[in-house]
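S.K.: need the 3D shape of this:
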Amino acid sequence: MNNYKYVSLEKENYITTVTINNPPANVLSINCIAELRSIFHELSNDDETRVIIITGEGRFFIAGADIKEFVSRLGDQEQGLALAEGGQALCDEIESMNKPVIAAINGPALGGGLELVMSCHLRIISERASVGLPELKLGLIPTFGGTQRLRKITNTSTAMELILSSRTLLANEAVELKIAQLAVKEDELLKTAKAIATSLVKGKSMTSVMRAVECIIQGNNESMEQGLERERKRFAELFLTADAKEGVHAFVEKRTPDFKHS
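M.R.: A predicted model of the protein is given here:
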C-alpha cells in the first residue's frame, strides 16, 4: 500500500491519512486521479481502515486539475469527455465510500481540488486555506461534479454566483457557506481532523457506521420514500448482527460494549 507515486499513506488507530504529494501544487493529473481511485478502492475493503483523512503535502491541498494535460487534448471532444469522466468517477467513489472521509484542507483547494473536497463527507479547513472554482477563467466549467455538489451544499443562487464570478473564498467564508464545517489554525488542522475521525468510530460498531454512512449519502440522491426504505432495510439487517446483540445487551447491563465489527 506504500508504493504510490503521487500519494503517501499513514495508518494509526484505524485512521488512514491519505496525503496528496504531487509538487509543487498537488495538481490532479490523469495518473494522480487513477492512483487515488485505486487507493480508495483498496481502503474500502481494508479492515484496518475505519476512517479516512485526505490532505495535501506542502503549501497546497490541491490546486486543481493538471491544465497542462489539457493542451494536447483540446479540439478532441472525446478526450474532454474522458477527462471529465475520470475526475467525476474519483469524486463519486469518494462520496460513495461506506467509511467516513474527512477532507483536511491545508491550503488552496481550487477547481478539481474543491470538487474533490465537496465529495468528502466532512470538511475541515485551515485558516490560511482558500477554495474556489475558477474554471470559467479558462473558458471551461467545473467538471468533476462541481456544478452539482456546490449547488447541493449551498443553494442554486450561491453556486451560480461563485462559479460565474470565479472568486476565491477564504476559510471563514467557506464555513459560512457550509463548504467546510470548521476552520482551525494551521497547526491544529491534522490534530483536529484526527480527533474528529476518532469520535466518529470510537465505541461504535463498523457494521452500523458503514450502514449509516450509506443511508445518508445514497439518500442524498434518492426520494424521501426511497431513502426511508433503505434505512428500514439496513436497520433490519443489523438485527441479525452479533454487534447489535452486544450493543443492546451492553446498554441494558450498563457496561461498555465489546464490538467485533460483525
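S.K.: please make it C-alpha for all contacts and neighbour counts, starting now.
M.R.: OK.
S.K.: ok, residue 92 touching residue 117?
M.R.: No - assessed by C-alpha atoms under 8 Å, residue 92 is found out of contact with residue 117, at 11.5 Å.
S.K.: and those two? which has more neighbours close in?
M.R.: Higher neighbour count among residue 92 and residue 117: residue 117, with 31 against 17, using other C-alpha atoms under 10 Å.
S.K.: ok, how many other residues are close to the nearest residue to residue 231 once chain neighbours are set aside?
M.R.: Nearest residue to residue 231, sequence neighbours excluded (C-alpha to C-alpha, 6 or more residues apart in numbering): residue 215, at 6.1 Å. Per other C-alpha under 10 Å, the neighbour tally for residue 215 reads 19.
S.K.: check which helices and strands the helix or strand where residue 215 lies is in contact with.
M.R.: In the assignment (DSSP states H and E), residue 215 maps to helix 206-219. Helices and strands touching helix 206-219, as assessed by 3 or more C-alpha pairs under 8 Å, 6 or more residues apart in numbering; DSSP states H and E, comprise helix 224-238.
S.K.: one more to put side by side:
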Amino acid sequence: MKFNNILVSQNKGLASITINRPKKLNALNKETIEDLSNVFQTLEEDSNIKVIILTGAGEKAFVAGADISEFAHFSVNEGGSLARKGQEMLFNLVENLSTPVIAAVNGFALGGGLELAMACHFRVASDNAKMGLPEVSLGVIPGYGGTQRLPQLVGKGKAMEMIMTAGMISADEAKDWGLVNHVTSQEELIPLAEKIASKIMRNSLVAITAAITAVNANFEDGINGFDIEIEEFGNCFGTEDFKEGTTAFLEKRKPNFPNN
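M.R.: Take a look at the predicted model:
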C-alpha cells in the first residue's frame, strides 16, 4: 500500500500506520484523512491483521491539528459538511472498527489530532506529549467528535475546562484524567504499544470484536448497551473460538483460537 501522507507496515498480524507529514507536524488535511480512511478499511478487510497501531512521524507530534488553511474561508454549509464528512469517513470508522486500534501519541495531539486519538480504542503516550482542543481560540468548536468523546473519557467538567480554556495538558495529566492508559519515554512508546498488541493477539479476536461492539453500544443514543452485551455474549457461544477457549481451559492448556 502506497500513500502520499502515511506509511504502513505489517509484521505478524500487527499493522502500523504512521502519519507522515513531519514538516506540518502531521496536520490532518483532506488528502491525509482520505488516505487514513482508505488504509483503515483495507486493513479491516485483511484477515491477517489482528491489531493496528497509529502514530505520527518524528518526535514532535502525533497530529498537531487540522490543516486550517483548507477551511479558513468556508461558509456555514461548507463547515457543516466538512465535519460530517470527516466524522463519517474517518473518526466514526476508526471507533467502530472491529480490529483493535491503539493510538501511540508521540508528541502534540491537538484539535483533530486529539479527536483522532480519542476515536482509537485506547491510547498510550510519550512523556513529552501534549494534548488539547484549542478550537475555541479560533472561533470554532471541535468538529470531529471532540465534544462527544472527550466527556466520555475524562468527564463533563474536565472536558468543559479543556475545551473552554483551549489549553494543553501534559501526558501525566492525561493519564490521571483517564485520557491515556500509559505514559512512557519516546523511545519506549512503540515497543510498549507493540507489547500491549501482543497481549491482545493472544486472546480470541472474535470475542474482542464482540466486546468492541458491546462497549461502543453504551455510548449510542437510543441503544441499550446491556441488551447489546447480552446479544453479543450469546453469539459467542456459537463460535469455534468459544469451543476452543472453554475446552483449553478445562484441559488446562493454552487455547489455539482458530480465527486468530
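S.K.: please state their TM-score.
M.R.: TM-score of the superposed chains, computed with TM-score structural alignment, normalised by the length of the second structure, equals 0.94; 257 aligned residues with a C-alpha RMSD of 1.5 Å.
S.K.: quick one: contacts for residue 31 of the second structure?
M.R.: Shown in contact with residue 31 of the second structure (C-alpha atoms under 8 Å, 6 or more residues apart in numbering): residue 5.
S.K.: and the gap between it and residue 19 of the second structure?
M.R.: Note on residue 31 of the second structure: its distance to residue 19 of the second structure, by C-alpha to C-alpha, to the nearest Å, is 11 Å.
S.K.: give the residues shared as contacts by these two.
M.R.: Common contact partners of residue 31 of the second structure and residue 19 (C-alpha under 8 Å, 6+ apart): residue 5.
S.K.: okay, helices next: where are they in the stretch 51-200 of the second structure?
M.R.: Taking DSSP state H, counting those that start in this stretch, the helices of the stretch 51-200 of the second structure run over residues 76-86, 92-95, 112-119, 146-154, 156-165, 171-177, 189-201.
S.K.: most packed of those?
M.R.: helix 112-119 (a mean of 27; mean count of other C-alpha atoms under 10 Å).
S.K.: show me what that one is packed against.
M.R.: Where contact means 3+ C-alpha pairs under 8 Å, 6+ apart, helix 112-119 of the second structure is packed against strand 61-63, helix 92-95, helix 146-154.
S.K.: you'd agree residue 167 of the second structure is up against residue 132?
M.R.: Yes - using C-alpha under 8 Å, residue 167 of the second structure is in contact with residue 132, at 5.9 Å.
S.K.: these two: who's more crowded?
M.R.: Per other C-alpha under 10 Å, whichever of residue 167 of the second structure and residue 132 has more neighbours is residue 132, with 26 against 16.
S.K.: longest helix in the second structure, by number of residues?
M.R.: The single longest helix within the second structure, with elements called by DSSP state H, is helix 30-44.
S.K.: coming back round to it: I'd like to know how far the residue nearest to residue 231 of the first structure sits from residue 228 of the first structure.
M.R.: As for residue 215 of the first structure, its distance to residue 228 of the first structure is 9 Å (criterion: C-alpha to C-alpha).
S.K.: picking that back up, the inter-axis angle of the longest helix of the second structure versus helix 76-86?
M.R.: The directions of helix 30-44 of the second structure and helix 76-86 differ by 30 degrees, with axes from the mean of the first three to the mean of the last three C-alpha atoms, to 10 degrees as the criterion.
S.K.: returning to that earlier point: can you add distance to residue 258 of the second structure and give the helices and strands packed on helix 112-119 of the second structure back as JSON lines?
M.R.: What follows is those, written out as JSON lines (distance: least, C-alpha to C-alpha, whole Å):
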{"stretch": "strand 61-63", "distance to residue 258 of the second structure": "35"}
{"stretch": "helix 92-95", "distance to residue 258 of the second structure": "25"}
{"stretch": "helix 146-154", "distance to residue 258 of the second structure": "34"}
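S.K.: ok, and what's touching stretch 211-231 of the first structure?
M.R.: Stretch 211-231 of the first structure is contacted by residues 95, 96, 97, 98, 99, 100, 234 when judged by C-alpha under 8 Å, 6+ apart.
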